[in-house]
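Peer 1: One predicted model, sequence on top.
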Amino acid sequence: MEKMQIAIAGISEMRWRGNGTTTTSSGNLVMHSGTNDGGRSGVGIYVSKQYKPALISWSPVSDRIIIARFRCNARHITIVQCYAPTEDASDDIKDDFYNALTSSLTRIERGDIKILMGDFNVKIGPNKQRIGNNHGPTWCWHSNNGDTLIDLCQTFQLVIGGTVFPHNEIHKYTWTSPNGHTRNQIDHICISRKWRRSMMDVRNRRSASIDSDHELIIGELLIKLQRNSNTVNWTTRRPPPINVQRLSDSNLSTRMATTLREQMTQPLNHSWEQTCSILRSTAEEMLGTRQRRRTEWISAHTWELISKRNSRKSKADHDCRARDEHKELCKMVKKSARNDKRKNF
């Protein structure tokens, strides 16, 4: 994400257990929503560290839907990331998903910019462009789920970004079959019709090696998030921990106790906040803080395999031999990374 300079990204088929947030070693935030047993579904939203202050709230709806609201200079933005059932799924599963998605879109604050994105597993043919312009892929046959998505977009006044911008066919597909011959556009980014002009482009990025049969699809928006906010929210960074291990030095612990005793005795009417502030400032001055160490658990051998895999990615689209080598390198990277993690944790 940092290499592609992505501010916010939606992730489908995340397969993480439960709901929660994770802060990476680089300071980026990942929110995820899934089931307790993991499973094959699960969704998530990645937010770069520069735009974490713009996050207002987020809500895990199910293992297929997650919502996040961001502070914007113009209006607030509400992003709905989803992972829809496939065409072969039962009607009950598809009805439950689209009912939950409709309910989630209905609860969005009035006036917010709606962005609906994710793996919809739907194909929208060139003759079915009732929303957006007629720039959809010409090789995709329209699917039944496509009608459902189009009706949903018409209800909530959304435009499908992949049908708006003219691109070469190779820049439109988002999924490739395991045999490498069938390609479809089943991942979409939709935006409120009123803010259609704020969307500058939508296309895939085949250069991103994400080890998936899906391509990374990127939408460029001419909307600035409000990164600097005077309000304090739960994303505020915690202060660094105190280096309490230095208290094992008897001389230092005695001097610190004497200093705290002198500061606490004058005056005697300290509030709880003032007491905490005195304790914190004295401890930082005399004990110092303990910096969290970033553990580099990926070995040099794994990074070498990753470089080889990325170099084969550009050739895999045109060369069958390079495609087979790329698949084999993907398996080797997973195996090597798994072994590295087991050695260090």
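Peer 2: Right, received. Where do you want to start? Residues are numbered from 1 along each chain as shown.

Peer 1: contacts and neighbour counts: CA atoms only from here.
Peer 2: Will do.

Peer 1: So for this structure, the centremost residue is which one?
Peer 2: Per CA atoms, centre = their mean, the C-alpha nearest to the average position across the chain is that of Tyr46, at 2.2 Å.

Peer 1: And here is the other one:
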Amino acid sequence: MLVSLQKIQALLFGPLVDLSTTTYCDVRQRQLVYLARYMLVMNLLMKDCPLYLKLLVHLPLVKGDATLNMAAKSKNLFNAINLGKPTTVIKQAKSRINVGCWNVRSAKQEATQAFLVHEMEKYNIDILCISETRISGSGSIVITAPETLHQFHFFYSGIEDNSGLHGVGFIMNQRTRNALLEREPVSSRLARIRLKGNPANVSIISTYAPTRDATETTKDDFYGELQQSSSSIAARDYLIAAGDFNARVGPSDQTTRQILGKFGQGHRCENGQRLVNYALMNHLVITNTIFQHKLSHLLTWHSNDGVTKAQIDFILVRQRWRSSVQDSRSYNGADTGSQSEPDYRLVAAKILLRLAIRRKNKSKVGFDIVRDIAMETHWVKNCFLVLLVPKKL
């Protein structure tokens, strides 16, 4: 059936009807409305879209227009088109990064650093938040993987004296290093980086919380710094906090089911309550408590004698990005290369997230030099000097 342009314009600019309740629209009219509205949505994606079509985006849509609703949803246009009720849609990324956290007991030795990047390649970890590095000061080290010769970048933040206490940092492969926007060594227990991402940038905090034997002042100072660092991160950033929290959170209950899963281990202790309060305040979810795994893939620490075991290392993300986390668990086969049996396990989360390459600004030609009379005279003189050089016979 041929439809005149005037008919389409009348449907586009005419009064909107509720197709779910109307009875006077026949099948052809209904299909025509669907087609016209669908064309409108598709045209809105074009840069050369006519202005009158762009203005139509603010008009309310028909409630029964299922075709348009599906088209808008597939193109993530709910934020641009008024559907009566504001809806926040998170665009799912097509690529994935693996984020890990690990208490390594010490990362001062080059052999340990080589073991860490070897395990990162083995478990396909893109960025590793490490704690208890025992490295003083702050800085960066380039680590070359012994087998593949791939380069990894180690950013560390430690205590200023030579006591060798605490220390946190990040080890990143070249892919994540290329997306690095900024890094901040907050303290010997906290460090932060920001990566260029799509659709949102990614802010990651590496943590090493005080143990249960620490003073209340030390614990308050740590969570005060952690809260201050989290509050300074843009609300639209993909926030990840990962590390050794020295906390038992236990399974979820009625008050914590938004931030905890039912696979949290142990009974909640004082440090666990502090972590829960932090997660509630910042709308974070503790990812390695929401996925069902066997017990050995939920526990993250065991005593040297192997009797006492606990889940005290966690990876947290914003609740609005919860669906982007595909899995989160511990790996008891990872090894730091230490002669003694490792008591901490690697914890890793698989996250649907796209990183963007941060392109360096190319140097531009200085046109002021071209306009400089003295430089112009010097350049012309050099050109003629070449002509004055006698040719060899």
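Peer 2: Nice, I can see it. Model, not experiment: these values are computed from the prediction.

Peer 1: which residues does the residue nearest to the centre of structure 1 contact?
Peer 2: 8-11, 28-31 (CA atoms under 8 Å, 6 or more residues apart in numbering).

Peer 1: again, 10 Å this time
Peer 2: With contact taken as CA atoms under 10 Å, 6 or more residues apart in numbering, Tyr46 of structure 1 is in contact with 1, 6-11, 21-23, 28-32, 52.

Peer 1: Name the residues of the strand ranked longest in structure 1 that are buried.
Peer 2: Ranked by number of residues, the top strand in structure 1 under DSSP state E is strand 38-47. Using 16 or more other CA atoms under 10 Å as the burial criterion, the residues of strand 38-47 of structure 1 that qualify are 38, 41-47.

Peer 1: All the helices of the stretch 151-300 of structure 1, in order from the start?
Peer 2: Ranges of helices in the stretch 151-300 of structure 1, per DSSP state H, counting those that start in this stretch, are 250-264, 272-286, 300-313.

Peer 1: I would like the residues contacting the shortest one, please.
Peer 2: Applying CA under 10 Å, 6+ apart, the external contacts of helix 300-313 of structure 1 come out as 206-211, 319, 321-340.

Peer 1: again, 7 Å this time
Peer 2: When contacts are defined by CA atoms under 7 Å, 6 or more residues apart in numbering, helix 300-313 of structure 1 is touched by residues 209, 322, 326, 329-330, 333, 336-337.

Peer 1: rewinding a little: the residue nearest to the centre of structure 1 and Thr24 of structure 1, how far apart?
Peer 2: 10 Å (CA to CA, to the nearest Å).

Peer 1: hang on, the earlier thing: mean deviation, the longest strand of structure 1 versus structure 2?
Peer 2: For strand 38-47 of structure 1, the mean distance to aligned residues of structure 2 following superposition is 1.2 Å (mean CA distance after the TM-score superposition for structure 1).

Peer 1: What is the aligned counterpart of the residue nearest to the centre of structure 1 in structure 2?
Peer 2: Aligned counterpart of Tyr46 of structure 1 in structure 2: Ile171 (TM-score structural alignment).

Peer 1: Next, count neighbours for the closest residue to its match other than its chain neighbours.
Peer 2: Spatially, and ignoring its direct neighbours in sequence, Ile171 of structure 2 is nearest to Phe154 (4.4 Å; CA to CA, 6 or more residues apart in numbering). Applying other CA atoms under 10 Å, we find 22 residues neighbouring Phe154 of structure 2.

Peer 1: Now do the same for Phe154 of structure 2: its match in structure 1.
Peer 2: By TM-score structural alignment, Phe154 of structure 2 lines up with Val30.

Peer 1: likewise Tyr34 of structure 2?
Peer 2: Checking with TM-score structural alignment, Tyr34 of structure 2 has no match.

Peer 1: is it true that Tyr34 of structure 2 touches Met70?
Peer 2: No. Assessed by CA atoms under 7 Å, Tyr34 of structure 2 is found out of contact with Met70, at 11.0 Å.
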